[in-house]
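Asks: model the following, please.
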Amino acid sequence: MFSKVLIANRGEIALRVIRACQEMGVATVAVHSTADADAMHVRMADESVCIGPPAGTLSYLSVPAIISACEITGAEAIHPGYGFLSENADFVQVVEDHDLTFIGPTAEHIRIMGDKITAKETMKALGVPCVPGSEGGVPTVEAALELGDEIGYPLIVKATAGGGGRGMKLARSRDELTVAFRSARSEAKSAFGNDEVYIEKYLGTPRHIEVQVFGDGKGSAVHLGERDCSLQRRHQKVFEEAPGPAITPEMRAEIGKTCAEAVARINYAGAGTIEFLYENGEFFFIEMNTRLQVEHPVTEAVYGVDLVREQIRVAAGLPMHFTQDDLHLQGHAIEVRINAEKLPNFSPCPGRITTFHAPGGLGVRMDSALYSGYAIPPYYDSLIGKLIVHGFDREEALARLKRALGELIVDGVDTTVPLFHALVNEPDIQSGDYNIHWLEHWLETNLGGS
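Replies: Here you go, the predicted structure:
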């Protein structure tokens, strides 16, 4: 086992990793920008190193600064959390070149899954169901129109290097496809420096279902069920639950087995999430995230495992604590993402927290790095906390969520908490009858836009 781990991240996920390390008896190193000198993850770690000014490009994305922090402190391994450098294959290669251990998959697997065309081709070859569409990048408008005639409309044009909804355009007809193709390429070039796009059949009312997988890097892998992440705003998840309300035990076992076998065949190491669109009883692969997900706590709640601890164990060359036969779904869990944003426009709302009180009680978990007096900096993502609840069934989980939201106090800044107060009372949310378009429609009707 490692004696010391550096966490190349900030906020609640850095704190989450620090807690896992503390329970394992592993010393921790926090890195931070000058804006985060008073952050909770800095206070909680055994050591801390300032790696640059507030801008993420000059601190949390500075590979030389992070490697130097390892050398200064004697850290043997780096946990990337999520975001920042967590899916940067070049960074992983640098880590390995410096005889350090990256707590996550190999650079090769990150590269394969980081390019959406290569990822789709790989998964298709591994027996994972995929959305009908182009076999690779689509080079011209003419080729796009030909494909549209072949597979039918509506279609969606996506940047191969895309993410967060950028470089993604919908086309419901031939005329719209011409405009969408050119617009997606232009946006992709501007956002990612790569204008290659591909085309897929657009599903009208799908759910966003993701399967949690975990591999030991030696040919063995398991799945830990699925999460439903369909409640999204501008392709950003806000409400996640496990298990998915629309997924039967038989479906779960089948798609889980397919995903676990796929990652086992490529000797995948650590945590990964295979994401699907699900409609009319069918799963269609869209991408794989080669890292820990923001919503991993709901899976931990229903399976009773510590995914971060397992990441560290596998990276250290130790076996997983469990096999597939050891994993049994227990109850229902829901997570809501608390952002420092002002409704109804969801504009970032940094500022000083005057009062913070986390909810508690049976089945309630609050992952946050907030404290009273903390000043939320304006330089980073607006996520300030995750409220996770676990119950015997979905009805109990929703009741606990409603109760916990009533206990949560975050004064001094605007947050998205009022959104969740409203959502838990919606009949569709209570019944689990929603899809990836539901929240956008609800926001337009109830808040005058999204």
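Asks: for the rest of this, base every contact and every neighbour count on C-alpha atoms.
Replies: Will do.
Asks: K189 versus L145, what's the distance?
Replies: For L145, the distance to K189 under the criterion Cα to Cα, to the nearest Å works out to 21 Å.
Asks: which residues in the stretch 151-300 of the chain form strands?
Replies: With DSSP state E, counting those that start in this stretch applied, the stretch 151-300 of the chain shows strands at 155-163, 166-171, 197-201, 207-216, 221-233, 236-242, 269-279, 282-289, listed in chain order.
Asks: of those, which is nearest V31?
Replies: Smallest distance to V31 across the strands of the stretch 151-300 of the chain (Cα to Cα): 22.8 Å, for strand 269-279.
Asks: here is the second sequence; please produce its structure so I can put it next to the first one:
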Amino acid sequence: MRLIKIAICISIFTFSSVAIAQEKSTPAPVSKALEGWSAEETLDNIRNFSVSDLIITSERALWYHRNASQTNKTAILVRRQSIMELPSAILREIGSIRAETALGSMTLDEFMASPESYAQGLVVVHKGKIAYETYPGMHELDPHFTASVSKILGSLVIDLLIDDGLIDERKSLGNYVPEFVGSAWENVPVRDALDMTVGLNVSEYDRTSDISIISRLMAAELGEPINGKLENMLDVMLDAQPQGKPGDSFIYSSVVTQSLVFLAEAVSKKSWSDYFDERVWSKMGVEGPLQVHLSPDGIAIVHGPMSINLRDLARLGMLYTPSWSQISTERIVSPKALDRIQSTPRTNEFYLAGNGPAFMERLGDNTVKTAARQWDAIWTDGDFFKAGLNTQGLYVSPKRDLVIAYFSTEPSQQMQRYLRPIATSGLFD
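Replies: Just a heads-up that it's a prediction; the model follows:
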């Protein structure tokens, strides 16, 4: 039973869980999120919620999506600036954009209105103005869990430290994190940690045994013992072993994202949450708090989940666009940091030889160039995208000054099918 729970936990923050989820359960109707929960239901969810509820998309998953702070230790990053409003300039044509989904060929309006889509919210922001916005399954300011979308915040923090001259991405993790010295992490270049090419036995798929690194990491995050032993995240990571050379293969792993957390804290001398608040969140004219959920020993789980409202997730995407000044008091994503994403040396061949095909299938798009810096897909036109379990996502098109953000409670990632059609529709050129 423990192994099953751990294996399920692993799938929370990765793209590999769809088949399991589809076999086990039908998602709860999103209308329940709008109706709310009784006192008895809330207490039952708090007392009995299991991460397995997320993978089978039970009714408790719908509850957790907006109430994660009731089950996880949480650092609350509050708003420090006045709200910088996103004005509306609605383009109704967006709703008529069509895509092939598991529900058939549907317009975006039809998909978002269908109870079978389990869509909770979607917003399109163009040149700092809301061009499309709908909330079929949530209230507009509700916090919602991000799952793996939060991984890109891990790379953002490292890019800030690189810009400050405090990290050289060509150097190894062992140059900065004393705890990594003497372990397999010591000689992994920072660039390979950013791009999930570490060459260690930390694959997201290595969950056939409860002694694998990924299984033990997830157990440590939940405060669950393995073979009667409670472990912490760092000790588990230090047991990783080489499995190839760094840089040789793109292997998706939440463990790798957590290495960036320890790197950021070692260099900044601050907790990850405090540093992100200081350098990013406190500069932004957001509408709500950012909830950074923590492991039992207080480590920010940056690989996922965090909780945020939808427009604020879009604002994070806007940091990478020309409209950054409309939502932030200073430029946070530098031109150099943006170029490091768009001009990554990771090739298409490299992407296809690793976990790239799974992302392309979800998107219904075979034109993806590669992945890097914790983003799942990067295109030749400079656009990039990050997904999360149960269909959460953030799509950024710097050239078009366009951001698409969405939340859902459905495992098959069908909303991704609309991203490239929206971006390449000609409406934003």
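Asks: put one on top of the other, what's the TM-score?
Replies: TM-score for the superposed chains, counting by TM-score structural alignment, normalised by the length of the second structure: 0.30, backed by 211 aligned residues with a Cα RMSD of 7.0 Å.
Asks: got CSV for the strands of the stretch 151-300 of the first structure, with distance to V17 of the first structure and mean neighbour count too?
Replies: Conversion of the strands of the stretch 151-300 of the first structure to CSV gives the following (distance: least, Cα to Cα, whole Å; neighbours: other Cα atoms under 10 Å):
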stretch, distance to V17 of the first structure, mean neighbour count
strand 155-163, 25, 24
strand 166-171, 29, 22
strand 197-201, 36, 24
strand 207-216, 17, 26
strand 221-233, 20, 24
strand 236-242, 21, 23
strand 269-279, 14, 23
strand 282-289, 18, 20
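Asks: to E261 of the first structure, which of the ones you listed lies closest?
Replies: strand 221-233 (6.9 Å).
Asks: between the strands of the stretch 151-300 of the first structure, which one is closest to D367 of the first structure.
Replies: Where the strands of the stretch 151-300 of the first structure are weighed against each other on Cα to Cα, the nearest is strand 236-242, at 14.5 Å.
Asks: for that closest one, name the packing helices and strands.
Replies: In terms of contacts (3 or more Cα pairs under 8 Å, 6 or more residues apart in numbering; DSSP states H and E), strand 236-242 of the first structure is packed against strand 221-233, helix 296-303, strand 332-339.
Asks: can you tell me what sits against that strand?
Replies: Contacts with strand 236-242 of the first structure, where a contact means Cα atoms under 8 Å, 6 or more residues apart in numbering, come from 164, 225-232, 295, 298-299, 302, 332-337.
Asks: neighbours around R98 of the second structure, how many?
Replies: By the criterion of other Cα atoms under 10 Å, R98 of the second structure has 18 neighbours.
Asks: check contacts around it.
Replies: Under the criterion of Cα under 8 Å, 6+ apart, the contact list for R98 of the second structure reads 105-108, 418, 421.
Asks: can you redo the strands of the stretch 151-300 of the first structure as TSV with distance to V31 of the first structure?
Replies: Output for those, formatted as TSV (distance: least, Cα to Cα, whole Å):
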stretch	distance to V31 of the first structure
strand 155-163	26
strand 166-171	29
strand 197-201	36
strand 207-216	27
strand 221-233	31
strand 236-242	27
strand 269-279	23
strand 282-289	24
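Asks: closest to D411 of the first structure out of the ones you listed?
Replies: Set against D411 of the first structure and scored by Cα to Cα, the strands of the stretch 151-300 of the first structure come closest in strand 236-242, at 20.6 Å.
Asks: give me the angle between that closest one and strand 221-233.
Replies: Calculated by axes from the mean of the first three to the mean of the last three Cα atoms, to 10 degrees, strand 236-242 of the first structure forms an angle of 130 degrees with strand 221-233.
Asks: spatially nearest residue to W375 of the second structure, not counting backbone neighbours?
Replies: Once its chain neighbours are removed from consideration, W375 of the second structure has its nearest residue in K386; the separation is 5.1 Å (Cα to Cα, 6 or more residues apart in numbering).
Asks: double-check that that neighbour belongs to a strand.
Replies: Yes: read with DSSP: H, G, I helix; E, B strand; the rest coil, K386 of the second structure is one of the residues of a strand.
Asks: which stretches in the stretch 301-450 of the first structure count as strands?
Replies: Secondary structure of the stretch 301-450 of the first structure, counting by DSSP E, counting those that start in this stretch: strands at 332-339, 341-342, 347-348, 351-352, 355-357, 364-368, 375-376, 383-391, 409-411.
Asks: next, format these as CSV and append distance to A397 of the first structure.
Replies: Compiled in CSV, the strands of the stretch 301-450 of the first structure are given as follows (distance: least, Cα to Cα, whole Å):
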stretch, distance to A397 of the first structure
strand 332-339, 6
strand 341-342, 25
strand 347-348, 29
strand 351-352, 31
strand 355-357, 20
strand 364-368, 9
strand 375-376, 30
strand 383-391, 4
strand 409-411, 20
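Asks: circling back: among the strands of the stretch 151-300 of the first structure, which is nearest A27 of the first structure?
Replies: strand 269-279 (20.6 Å).
Asks: tell me which strands and helices the closest one is in contact with?
Replies: For strand 269-279 of the first structure, the elements it packs on are strand 207-216, strand 282-289, helix 307-315, judged by 3+ Cα pairs under 8 Å, 6+ apart.
Asks: can you tell me which of the ones you listed is nearest to S347 of the first structure?
Replies: Distances from S347 of the first structure to each of these were compared by Cα to Cα, and the smallest falls on strand 207-216, at 24.8 Å.
Asks: still on that earlier bit, ok, which of the helices and strands packed on strand 269-279 of the first structure comes nearest G11 of the first structure?
Replies: Closest of these to G11 of the first structure is helix 307-315, at 15.6 Å (criterion: Cα to Cα).
Asks: separation between E23 of the first structure and V5 of the first structure?
Replies: On the measure of Cα to Cα, E23 of the first structure and V5 of the first structure end up 13 Å apart.
Asks: those two: which has the busier surroundings?
Replies: Each of E23 of the first structure and V5 had its neighbours counted (other Cα under 10 Å), and the higher figure belongs to V5 (26 against 9).
Asks: how close does that one sit to I312 of the first structure?
Replies: The separation that V5 of the first structure has from I312 of the first structure, given Cα to Cα, amounts to 9 Å.
Asks: before we move on, what about I334 of the first structure?
Replies: Using Cα to Cα, we find I334 of the first structure at a distance of 25 Å from I312 of the first structure.
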